[in-house]
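[1] give me the fold of what follows.
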Amino acid sequence: MNPLKNLIMPNQYINNYGNSKSANFIIGHTIALISMYGYDHVTLPLICFTTKCSKSTIMSKFGGLKNVLQVSLITCLDDLVDNLKRQLRTNDTLITSLMDIWHQINIYNFNHTHEANVLIQYLRNPGVVAIPDLKMRLNVLLKQAFDKTEKNLTEKSNPEIRFLAFMSLCQSANYFTQKVCKSSGFTDIKENEYYDKHIAPEIEKILALPVY
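    Down below sits the predicted model:
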């Protein structure tokens, strides 16, 4: 069975590289490849083989493997950010705590497995792909989300604090959906208990960090 056969292309795309179907096709398949094999094992020949695109086609659209990986990561980040923004906008009365945001990330992970895996692999090793303005990309969403659910994170205006909180929520959500739920199933009670036991204490530690 080809795991790429029914891949759903991400909705977002980086304007610098155009909006052609072939560019989106390449990025969608690269996201799946990163998800399955990891950044270090995704090569230009592998992307060419998987997409049936020539090296010259990929080079003309992206300039090289580094840019393909960067665009793939940013596409996944923007997809998650847009999803959370949409949830904050449409479920205003239901999202009132960091636990609610964590719940939305869990839902995202269930429905967007490849994109979630790409983000988690990056968060585990940020040096694998250099995105200079990555934290700035998160600031608007994090301020909006934390203004509503956790004033302490907004008052601590250092973007490092918000990024650490976001990283903690994403990593724990990935572990919860990939490990805990797969082994013993998902229930609201289990989700609440896991958050109270594992995530809430970690967020408290992050809030206690000094702000420079």
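
[2] all contacts plus neighbour counts: C-alpha atoms, from now on.
    Noted.

[3] what comes up buried for the longest helix seen in the chain?
    When the chain is parsed with DSSP state H, its longest helix is helix 65-90. Neighbour counts over helix 65-90 (16 or more other C-alpha atoms under 10 Å) mark 65, 67-81, 84-85, 88 as buried.

[4] go on, stretch 144-164?
    Across stretch 144-164, burial judged by 16+ other C-alpha under 10 Å covers 145-146, 148-149, 153-154, 156, 159, 161-163.

[5] which single one of these is nearest to Glu193?
    Distance to Glu193 across the buried residues of stretch 144-164 (C-alpha to C-alpha) is lowest for Thr149, with 18.9 Å.

[6] one more, please, to line up against the first structure:
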Amino acid sequence: MASSFSFLLVAALLGLASWKAIASDPSPLQDFCVADLNSPVRVNGFVCKNPMNASANDFFKAAMLDKPRDTNNRVGSNVTLVSVLQLPGLNTLGISIARIDYAPLGLNPPHTHPRATEIFTVLEGTLYVGFVTSNPDNRLLSKVLNKGDVYLFPEGLIHFQFNPNPHKPAVAIAALSSQNPGVITIANAVFGSNPPISDDILMKAFQVDKKIIDLLQAQF
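    Down below sits the predicted model:
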């Protein structure tokens, strides 16, 4: 009986260790796996094209992050992501990078990356940033960052960045621990889903009446 229990315990621990090992982007088993973005095969990631057909251009993207992007939109920010979709050589390597431009008083709204931790660096300007811990505490951990400062946003947690300067723009670079980190912008997902989430659900969730829900949904 004791030996059976020991065997089950060891099996459970090995299963847990195996699950932990695949809880993020898979480790590469070869030098590289350039994504074949045109393949009809669907896997968790992208299939590899023949490595003999790989070229330097599979690992290169010209002038992706060198210039400011247009921030003339409702939130006053613009994210330029370089993921596996823009740079096929990133496939299986577990990283991506983004440039974020902020207009004066620009905001990168509260959002999450379901598959990535983010390390964030201010290149120019000042930014107020923060993230919220999970239930039940929902603690806001925030900081004002200046040029050269670094902040970390843990995987899956809601976070934001705001440029408090009414006169000067700001720019930052973010490195993410996934080839395809994904993004869920909270307001867009909740109030702009397709089809819309039921008014009854949103009214109860936010404890407001239907007029407010309709107003919020109209924005998205």
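
[7] tm score of chain vs chain?
    Overlay of the two chains. TM-score (TM-score structural alignment, normalised by the length of the first structure): 0.30; 104 aligned residues with a C-alpha RMSD of 5.4 Å.

[8] follow-up on the earlier one: with secondary structure and distance to Thr51 of the first structure added, can I get the buried residues of stretch 144-164 of the first structure in JSON lines?
    Putting those into JSON lines (DSSP: H, G, I helix; E, B strand; the rest coil; distance: C-alpha to C-alpha, whole Å) gives the following:
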{"residue": "Ala145", "secondary structure": "helix", "distance to Thr51 of the first structure": "37"}
{"residue": "Phe146", "secondary structure": "helix", "distance to Thr51 of the first structure": "40"}
{"residue": "Lys148", "secondary structure": "helix", "distance to Thr51 of the first structure": "42"}
{"residue": "Thr149", "secondary structure": "helix", "distance to Thr51 of the first structure": "42"}
{"residue": "Leu153", "secondary structure": "helix", "distance to Thr51 of the first structure": "42"}
{"residue": "Thr154", "secondary structure": "helix", "distance to Thr51 of the first structure": "43"}
{"residue": "Lys156", "secondary structure": "coil", "distance to Thr51 of the first structure": "45"}
{"residue": "Pro159", "secondary structure": "helix", "distance to Thr51 of the first structure": "38"}
{"residue": "Ile161", "secondary structure": "helix", "distance to Thr51 of the first structure": "39"}
{"residue": "Arg162", "secondary structure": "helix", "distance to Thr51 of the first structure": "37"}
{"residue": "Phe163", "secondary structure": "helix", "distance to Thr51 of the first structure": "34"}
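
[9] how long is stretch 35-51 of the first structure from one end to the other?
    Stretch 35-51 of the first structure stretches 16 Å from its first residue to its last (C-alpha to C-alpha, to the nearest Å).

[10] I should have written stretch 200-217 of the second structure there, sorry.
    13 Å.

[11] in that stretch, what counts as buried?
    So stretch 200-217 of the second structure, judged by 16+ other C-alpha under 10 Å, has buried residues 202-203, 213, 217.

[12] stretch 2-15 of the second structure now?
    By 16+ other C-alpha under 10 Å, stretch 2-15 of the second structure has no buried positions at all.

[13] His114 of the first structure: which of the buried residues of stretch 144-164 of the first structure is nearest?
    Proximity of these to His114 of the first structure (C-alpha to C-alpha) peaks at Phe163, which lies at 21.5 Å.
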